[in-house]
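Trainee: Fold the following and give me the result.
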Amino acid sequence: MKKAIFLLIGVIVVLFSLSVVFIPWMRLILYVIYSPLNEETNFLVLGLDKDIQGTRRTDVIMFVSVNSKSKEIRITSVPRDLIINGKKINSYYQRNGLENLIGLIEGFFGKKVDRYVIVDYDVIKIIGDEIGPIEVYVNQPMKYTDYSQNLVINFEPGLHKLYGEELLAFMRFRKDYNGDLGRIERQKYIIEQLLKTALKKDIFTLSRTFKKVFDLTETNVKTSELVFLAVNFRDRFNLKGISFPVEYDVDGNIYPGDMKQLKEKYSQNVQDKENEYVFYIVNNTEYQTRIYNVNLYYMWKAAGVIPEAIFFLDKKIWNYPNDLVYILNEKVSIESVKKIVKTVHPKRNFVIKYAKDDLEGYYKLIDLLTSSRNYIDFPVDFIVILH
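Mentor: As a prediction, the model looks like this:
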């Protein structure tokens, strides 16, 4: 499963982990000074925008549940435009304080918030400048100007190599048809790209970056607990993205959806899924019916693999000439995926490729899915498109 992790904790874990790898004598010291966390520890991560006339809003609200035994990390981004008591949740922290925001989040998830991490948006600029450039793919024109925040966004479609200021602008953009939900997906994408780039940097660059990041952080997480995370998750971890359920009114405003469903997902027993695949199926066939999708589900279940979801995609807007599989996890081989899909669909001829080898086609697919409000919880191992 791809190694992507939430806004701050992920960066800290990577920096500590690399220090452990590159400086062997530090291992003994770290094992002595770390403070073990509970088997399950829940974090609230807040990203603050610029101070405008005494007002600071939370542009990023993430709930992160870390299980140190199973090495599983569950993460949910709460839409900043979510309406609570007639106002957007991004102003809740400013109006009601951290303690009340924590209470609200605990009510959503049915879990106690054990630790909080509050970071300034300048953290992204610092990381981007220190370890950049960061490669990102833009799949549609992105243009927006906000003079009050000195924010100018102007990206044309294609591959871009970005440093701090531009990276932050890309991450904050939300003036497309997906609004705040689209920005949540870009946040996940940027975090993943940052982590990939960080893993290639030398320990001196990472140490310098870590110090600058930590200086802009308010948290009740102890340094010794961060060391524990680094040591405990150094070798592996499984990241599971869980969507925040929402409902829309006729004006397009976002409200909390089925919170019972969300609580159930976070109350399920955590199991080590090291040998399982996380994947989605896109029904791009002429049979755009619920019954057909149900039959697909049971076909795959009978083969011992269960998709996270099966989406409809009309052939009028996507008409690839073959059945297709995009592999997102580079640790998953084409042969292993071929064996799975041939077991379920022996008569179909699949084109199987890594998404990185066809970014234009892959991003077009994701764009079409999100425009139809079909959202994928990343990271995933592969996506199957049935033509």
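Trainee: From now on I want contacts and neighbour counts done on CA atoms only, so please keep to that.
Mentor: OK.
Trainee: Next secondary structure element downstream of the strand or helix carrying Thr209?
Mentor: Here Thr209, judged by DSSP states H and E, is contained in helix 203-214. The helix or strand immediately downstream of helix 203-214 is strand 217-219, counting by DSSP H and E.
Trainee: For that next one, name the packing helices and strands.
Mentor: Applying 3 or more C-alpha pairs under 8 Å, 6 or more residues apart in numbering; DSSP states H and E, one finds that strand 217-219 contacts strand 115-120.
Trainee: Give me the contacts around the strand it packs on.
Mentor: With contact meaning C-alpha atoms under 8 Å, 6 or more residues apart in numbering, strand 115-120 is reached by 8, 41-50, 216-221.
Trainee: Please give the structure of this sequence too, so both can be compared:
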Amino acid sequence: MGIIKFVFLFLMVLSACTHQPDKLNHSGDDEPPKQINSQQNNTVGYKENPPGTFLLVGIDSRGEDQSRADTILVAQYEHKHNQLKLASIMRDCYVKIPGYPQHYHKINAAYYFGGTELLKETILVNFNLQIDHVVTIDFQGFKNLVDLLVPDGVEVQVSETMIDDMSMEASAGLNRLHGEEILKYVRYRHDDNSDFGRVQRQQEVLLKLKNEIANRLGSVEGITVLPGIIKEGLGMIETDMQLNAILGIGSQLILNNAASAENLTIPLKGTFQDKLYPHAGAVLEINIPENQEALSEFFSSRSGQNNKEI
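Mentor: Here you go, the predicted structure:
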């Protein structure tokens, strides 16, 4: 999951909850630019203008004016073939940032320097990938969403080392964690696998959240709390996507039983080196052409054989 995969899951859940099958109608160091709140709407038809490739960004923020992107994920849903694809881009990838005086920095710094517009441009320049829409959520939004959707928490295995490192309110072994502690769990990266272990924990939590949400919203109690969940939840994200587009893609995913997604992690195994630069710190110096090609093949292929990881 990570913060971002959870946001996408949340959008799908909201879409399924608000969609009515018998009335299927999809019409409808600079400061980051202001984004449009997700509750805005328009009359652009989903079928005529499907949301192609969009960027999901988890923000490393606790209220600061400027923040770095903690999680970067590119998602693509093809309505015709009912395919959902998710490509995670590791935040420490050392890439060219347009307009940056020293030219290269970690990709997550692009958001800090110029918000979503610069991050989109950076992805285009380095990976030849055009972004159509953006969804963002910060740490507080993530914690609130977890507690809103799964008030009973999520069960995970926690180590003593993780507890000490992240100051977690938990005990070694199996724990049922809530928003604050789950955020610490998915952000922990000081084990032998470093940031890559963090991504694995994020994917683990995504699957568990999916099951917890499905169980809750499928109950009688879930039906009664849905109106409040929808109203409160949509206020926790920001996006330039119109509400009808969100409802359209989400309802199609749910109605067509898209139970799984194809995943790709950038950089691929064997295509990067650990480097250290004074202005950027520890980075992943990646082979741009190889990873660009991998992304191109991943998003253009209809095969189910593209679950490449580092």
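Trainee: How alike are these chains, TM-score-wise?
Mentor: TM-score for the superposed chains, counting by TM-score structural alignment, normalised by the length of the second structure: 0.74, backed by 265 aligned residues with a C-alpha RMSD of 2.9 Å.
Trainee: ok, back up a step: the helix holding Thr209 of the first structure vs the second structure - mean distance after superposition?
Mentor: Its aligned residues in the second structure lie a mean 2.8 Å from helix 203-214 of the first structure after superposition (mean C-alpha distance after the TM-score superposition for the first structure).
Trainee: Geometric centre of the second structure: which residue is closest?
Mentor: Ile4 (1.7 Å; C-alpha atoms, centre = their mean).
Trainee: From Met162 of the second structure, how far out is that residue?
Mentor: Here Ile4 of the second structure is placed at a distance of 22 Å from Met162 of the second structure (C-alpha to C-alpha, to the nearest Å).
Trainee: residues of the top helix by length along the second structure that come out buried?
Mentor: Under DSSP state H, the helix in the second structure containing the largest number of residues is helix 194-217. Buried residues in helix 194-217 of the second structure, counted by 16 or more other C-alpha atoms under 10 Å: 195-199, 201-203, 205-206, 208-210, 212-213, 216-217.
Trainee: ditto for stretch 281-288 of the second structure
Mentor: Quick answer for stretch 281-288 of the second structure (16+ other C-alpha under 10 Å): Val283, Leu284, Glu285, Ile286, Asn287, Ile288.
Trainee: counterpart of the last one in the first structure?
Mentor: So that's Ile288 of the second structure. Counting by TM-score structural alignment, Ile288 of the second structure corresponds to Met259 in the first structure.
Trainee: ok, now which ones touch the nearest residue to that match once chain neighbours are set aside?
Mentor: Spatial nearest neighbour of Met259 of the first structure, chain neighbours left out: Phe108 (6.1 Å); criterion: C-alpha to C-alpha, 6 or more residues apart in numbering. Phe108 of the first structure sits next to Met259, Leu262, Lys263 when contact means C-alpha under 8 Å, 6+ apart.
Trainee: Let me know the closest of those to Tyr298 of the first structure.
Mentor: Leu262 (24.0 Å; C-alpha to C-alpha).
Trainee: burial count for the closest one?
Mentor: 18 (other C-alpha atoms under 10 Å).
Trainee: what's the single longest strand in the second structure?
Mentor: strand 68-78 (DSSP state E).
Trainee: Next, the angle helix 194-217 makes with it.
Mentor: Here the directions of strand 68-78 of the second structure and helix 194-217 differ by 60 degrees (axes from the mean of the first three to the mean of the last three C-alpha atoms, to 10 degrees).
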